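Enquirer: Turn this into a structure:
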Amino acid sequence: MQCSVYNNKKMFGHLVREWEPITSQPNICELTCLAKGTHFFYSFGKVLDGTRCDKESKDMCINGECVPVGCDGELNSDAKEDFCMKCGGKNDTCTRYQTVYIEPPPTQGFIGYRNCTVVPAEATHIQITEHTPNFLAMVEGSQHVLNGDWSLHWSGNIHAGGVVFEYDRKTNGNERLFAKGPTKRPLTLEVILTDSNGPNITISYWLPKKEISSNDVVDIKVTEKPVESKHKKNTIKNNDVIITSDFTNDKPVKPYHTKRFDKTACQVCEKVRGGRVKHFCSSDFVIHVDVLDKQIVNGQIRFDVSILHTYKNVTPLQTREFLWIQSTCNCPMIRPNKEYLIMGVNTYDAASGQSRLVILSTSLVRTWKVKDHEKWVKTKEKQDKLCQRFTHRSTL
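Expert: This next block holds a predicted model:
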């Protein structure tokens, strides 16, 4: 629009009838235009104040510089929307809903569409990942909006439920769906079984707390020939958090890309120093867990844990969670089939687009002792007073 002001004007003695904007340039707040039908471009200086730096951001150009704009509409504001899409919020008006859909490898009849779960209306920050050679599919109403009729979409934007999903499908079969939301209509998630490896799908999203109810757990009947399996469905309700997961013998099936631990590249774990109060105050979560399983996923250690008691958390935690160590070295030392007192931080993982519960090499991890429970309860009760001496750290 701003380039068109210079249409039908002479430039260096030549009439240029139409100019087009060039957006892929180092200085996004510079008005650089291309003469249509030619390779000639020219910079007319700064764009008008108030011009958006890019379509996906509220940041705007002021006096030729890109100035951040917070969700409150103020310049140079660092106010951001939380997962509930509340400006400056602390994720306390909504609750995370997570479903892990896992099946063991089928023995026969594995080709076909299978229903997995329903993403309800009002869901925000929807993240769906699949890491096996099977494919994701999505239905709105009675129509497929993704990978229907045995036709696969390329990576790109998918319009569904009144929002735009970013769909990414890698050549290795990994898939990711993400939408900021909120969805206006419910969506049915399906998996296209095309491989002898069973699906391993993680679905997470946030819902307003008032919307969470037992009605959000939808029992879906399989419309194709059922796949032979012995898995059972667990539905847990804990503090208004609903988790629905498919497990075999209460242990997740290992994904096909699981690798052996490379112990040769790891050093001896350093001793964690500092008092328990300092670690408690600098951590985002302090929990008593039972470690159910341990895997390497994309170069990181992932622990599947059952949370037995929560002493501190800055975001809602579920009865079943994944904890991560961001390397293949098991420091601190944690073993499956044991109970621990674990502290850590909440981080944002750019690769998956999800928030994660991360155990740092400096995090306090202790083998669980029953006698310690009262000690941590008292620490929790007095944390406001005890933590005044320490600066809270919530990022890596």
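
Enquirer: make it CA atoms for all contacts and neighbour counts henceforth
Expert: Fine.

Enquirer: so residue 192 sits in a helix?
Expert: No - using DSSP: H, G, I helix; E, B strand; the rest coil, the secondary structure at residue 192 is strand, not a helix.

Enquirer: In contact with it, which residues?
Expert: By C-alpha atoms under 8 Å, 6 or more residues apart in numbering, the contact set of residue 192 is 111-114, 134-137.

Enquirer: swap in residue 41?
Expert: Contacts of residue 41 (C-alpha under 8 Å, 6+ apart): 32-35.

Enquirer: Among the contacts of residue 192, which one lies nearest to residue 352?
Expert: Set against residue 352, the nearest of the contacts of residue 192 by C-alpha to C-alpha is residue 136 (16.1 Å).

Enquirer: So for that closest one, what's the nearest residue that isn't a sequence neighbour?
Expert: In this structure, residue 136 finds its nearest non-sequential neighbour in residue 191, 4.6 Å apart by C-alpha to C-alpha, 6 or more residues apart in numbering.

Enquirer: quick one: residue 102 and residue 199 touch, right?
Expert: Yes - with contacts counted by C-alpha atoms under 8 Å, residue 102 reaches residue 199, the gap being 5.7 Å.

Enquirer: more crowded one of those two?
Expert: Neighbours were counted for residue 102 and for residue 199 using other C-alpha atoms under 10 Å; residue 199 has more, 28 against 22.

Enquirer: Sequence B follows; please return its structure for comparison with A:
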Amino acid sequence: MGKLRPGEGEWLGSSHTGRPFPLWSFLLLLGSLLSCGLGSSAQGPGEWTLWGSWTRCSSSCGQGVSVRSRHCIRFPGEEPCWGDSHEYRLCQLPDCPPRAVPFRDLQCALYNGRPVLGTQKTYQWVPFHGAPNQCDLNCLAEGHAFYHSFGRVLDGTPCSPGVEGLCVAGRCLSAGCDGLLGSGTREDQCGRCGGANDSCLFVQRVFRDAGAFAGYWNVTLIPEGARHLRVTHRSRNHLALLGSDGRYVLNGNWAVSPSGTYEAAGTRVVYTRAAAGPEETLHATGPTSQDLLLQVLLQEPNPGVEFEFWLPRERYGPFQEQTQALGWSLRQPQPREVEPQPPEPPAPAAIPPRTPAPAPDPCAPCPDTRGRAHRLLQYCSSDFVFRARVLGRRRQAQETRYEVRVQQVYKNRSPLQTREYVWAPGLCPCPPLTPHHEYLLAARRLVSPDGTQDRLLLPHSGYARPWSPAEDSRVRLAARHCPV
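Expert: Okay, the predicted model is just below:
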């Protein structure tokens, strides 16, 4: 889009009067001397002039396009400038009146009553949206079964009904968050245009408390400023959302709300409950304009409520203090009781030994995975290689979950957060990670088929070495030998 073709540009030389400009002549002479001294022609691309001013919006109402341009200045023998000579941005004007004629209709109507197709016949033309290129002016002859393309539509024409994007130079382009068409710039999870998710933190937890009484149990506080909220569980229980004014947004006062979109704290909360199963979800883009309280209405023992959201860094400390001060989770007593359920067996690590002698370690020794070949194989086939400090370990089901703090990234195919969970198969993972120690880890990304789980997996007998300066040098060397 707007690229300068080879040979285009402005040449530095004499004016049309034949009298050379002193400065330009000096620059030409200097360039010639340098090129002669180096034994070759001028190298590298030319240089761009400054951007010109933005033009007026292409539309008088609604969305349109504004453009600015620049020129390439280069010496003879230099390559064309790198980059685009034109830049387009979206301009937003007040909405068009309800009866305003659409822009594409106006362009087709310009050919009404004019002979086309090499005959003297005339037609009335209306837009046709079934042609392959939606940025061509494809118009259908009213009362006939054919259409004709009159070339490109004017810049700023909507691509087609129901599709975001405007036509520019014959291409359908969408505006990035910076307002530039075709830039591809997007907001990160923190809401920053073109950011790298470094101004917020990812909160991801599972609420597993199970009470013996039916009623509303507090799950978590969702602080002001939270983004990309996602909550899910699979049970006959119900998620409930309470506003800062003490009123329920959904599923309050023992009444189950229908699936739908609800307004809460300045954002839209999408609540769904599967008709064929017990799964229930909450989604909200945010940011929230005030605190919300997430609860669960228990009707049966809680199998786990998974929740996650992104929070600005400056709000994470107060959020932690609030949740600790409020003593999450707190049960709100209710008059209705359910039949007591047997508690879930505690995790093996929490069972005290019944004999004075320590129990033998049930885990077999891990195989030896040392060596350059193993390091190279694991590094090249992994999605992530990073240095991390193990904060904690938890065994659940047939897996082991490590909570780690990422301190240095060597390789990543998608962004890593400051704190991550790394999952290892089995209750005796190989190699084992010890809390409060630092490791170099090679992990793979594992996404469930339904897209509900996105994990970092540490393969069995994978790459997990205690970090040291020597190991740092070895892993950097391995990176150079991976096939492209």
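
Enquirer: before we move on, the earlier item: and the contacts of residue 41 of structure 1, which of them are in strands?
Expert: With strands taken from DSSP state E, the overlap with those comprises 32-35.

Enquirer: residue nearest the centroid of structure 2?
Expert: Nearest to the mean C-alpha position of structure 2, by C-alpha atoms, centre = their mean, lies residue 188 at 5.6 Å.

Enquirer: Where is the longest helix in structure 2?
Expert: Secondary structure of structure 2 per DSSP state H: the longest helix is helix 22-38.

Enquirer: Where in structure 1 does that helix align, residue-wise?
Expert: Against structure 1, there is no aligned range for helix 22-38 of structure 2 (TM-score structural alignment).

Enquirer: Which secondary structure element comes immediately after that helix toward the C-terminus?
Expert: strand 47-48 (DSSP states H and E).

Enquirer: which residues does the residue lying closest to residue 463 of structure 2 once chain neighbours are set aside contact?
Expert: Leaving aside its chain neighbours, residue 463 of structure 2 sits nearest to residue 442 (5.4 Å; criterion: C-alpha to C-alpha, 6+ apart). Residues in contact with residue 442 of structure 2 (C-alpha under 8 Å, 6+ apart) are 378-379, 382-386, 458, 462-464.

Enquirer: of the residues you listed, which stay in contact in structure 1?
Expert: Retained in structure 1 by both residues aligned by TM-score structural alignment, their matches' C-alpha atoms under 8 Å are the following of the contacts of residue 442 of structure 2: 378-379, 383-386, 458.

Enquirer: and of those, the nearest to residue 140 of structure 2?
Expert: If you rank these by distance to residue 140 of structure 2 using C-alpha to C-alpha, residue 383 comes first, at 51.1 Å.

Enquirer: Map the closest one across to structure 1 for me.
Expert: Under TM-score structural alignment, residue 383 of structure 2 pairs with residue 283 in structure 1.

Enquirer: Just confirm that match contacts residue 347, I think it does.
Expert: No - judged on C-alpha under 8 Å, residue 283 of structure 1 makes no contact with residue 347 at a distance of 11.5 Å.

Enquirer: Sketch out the helices for structure 1, chain order is fine.
Expert: Going by DSSP H, structure 1 shows helices at 276-282, 373-381, 383-386.

Enquirer: Please state the offset of the first one from the chain centre?
Expert: When C-alpha coordinates are averaged (C-alpha atoms, centre = their mean, to the nearest Å), helix 276-282 of structure 1 and its chain have centres 27 Å apart.

Enquirer: give the contact list for the nearest residue to residue 94 of structure 1 once chain neighbours are set aside.
Expert: Counting by C-alpha to C-alpha, 6+ apart, residue 208 is the residue found nearest to residue 94 of structure 1 once chain neighbours are left out, at 4.1 Å. Contacts for residue 208 of structure 1 (C-alpha under 8 Å, 6+ apart) come out as 84, 93-95, 122-123.

Enquirer: of the residues you listed, closest to residue 235 of structure 1?
Expert: residue 95 (16.2 Å).

Enquirer: how much space between the residue mapped onto the closest one from structure 2 and residue 316 of structure 2?
Expert: Alignment note: residue 95 of structure 1 maps to residue 201 in structure 2; criterion TM-score structural alignment. Going from residue 201 of structure 2 to residue 316 of structure 2 by C-alpha to C-alpha, to the nearest Å gives 7 Å.

Enquirer: now residue 133 of structure 2
Expert: From residue 133 of structure 2 over to residue 316 of structure 2 the distance is 49 Å, taken as C-alpha to C-alpha.

Enquirer: Trace the residue nearest to residue 94 of structure 1 over to structure 2, please.
Expert: The alignment partner of residue 208 of structure 1 in structure 2, by TM-score structural alignment, is residue 312.

Enquirer: Endpoint to endpoint, stretch 310-325 of structure 1 covers what distance?
Expert: Note: stretch 310-325 of structure 1 ends 20 Å apart using C-alpha to C-alpha.

Enquirer: Give the aligned range of stretch 176-184 of structure 2 in structure 1.
Expert: Counting by TM-score structural alignment, stretch 176-184 of structure 2 falls onto residues 70-78 of structure 1.

Enquirer: thinking again about what came up before, I'd like the contacts of residue 442 of structure 2 as a markdown table, with neighbour count and distance to residue 349 of structure 2 appended.
Expert: Below are those laid out as a markdown table (neighbours: other C-alpha atoms under 10 Å; distance: C-alpha to C-alpha, whole Å):
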| residue | neighbour count | distance to residue 349 of structure 2 |
| --- | --- | --- |
| 378 | 21 | 30 |
| 379 | 25 | 32 |
| 382 | 21 | 31 |
| 383 | 18 | 31 |
| 384 | 23 | 29 |
| 385 | 24 | 29 |
| 386 | 19 | 28 |
| 458 | 26 | 21 |
| 462 | 22 | 24 |
| 463 | 24 | 25 |
| 464 | 24 | 23 |
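
Enquirer: Name the nearest of those relative to residue 96 of structure 2.
Expert: Residue 96 of structure 2 has its nearest neighbour among those in residue 383, at 49.0 Å by C-alpha to C-alpha.
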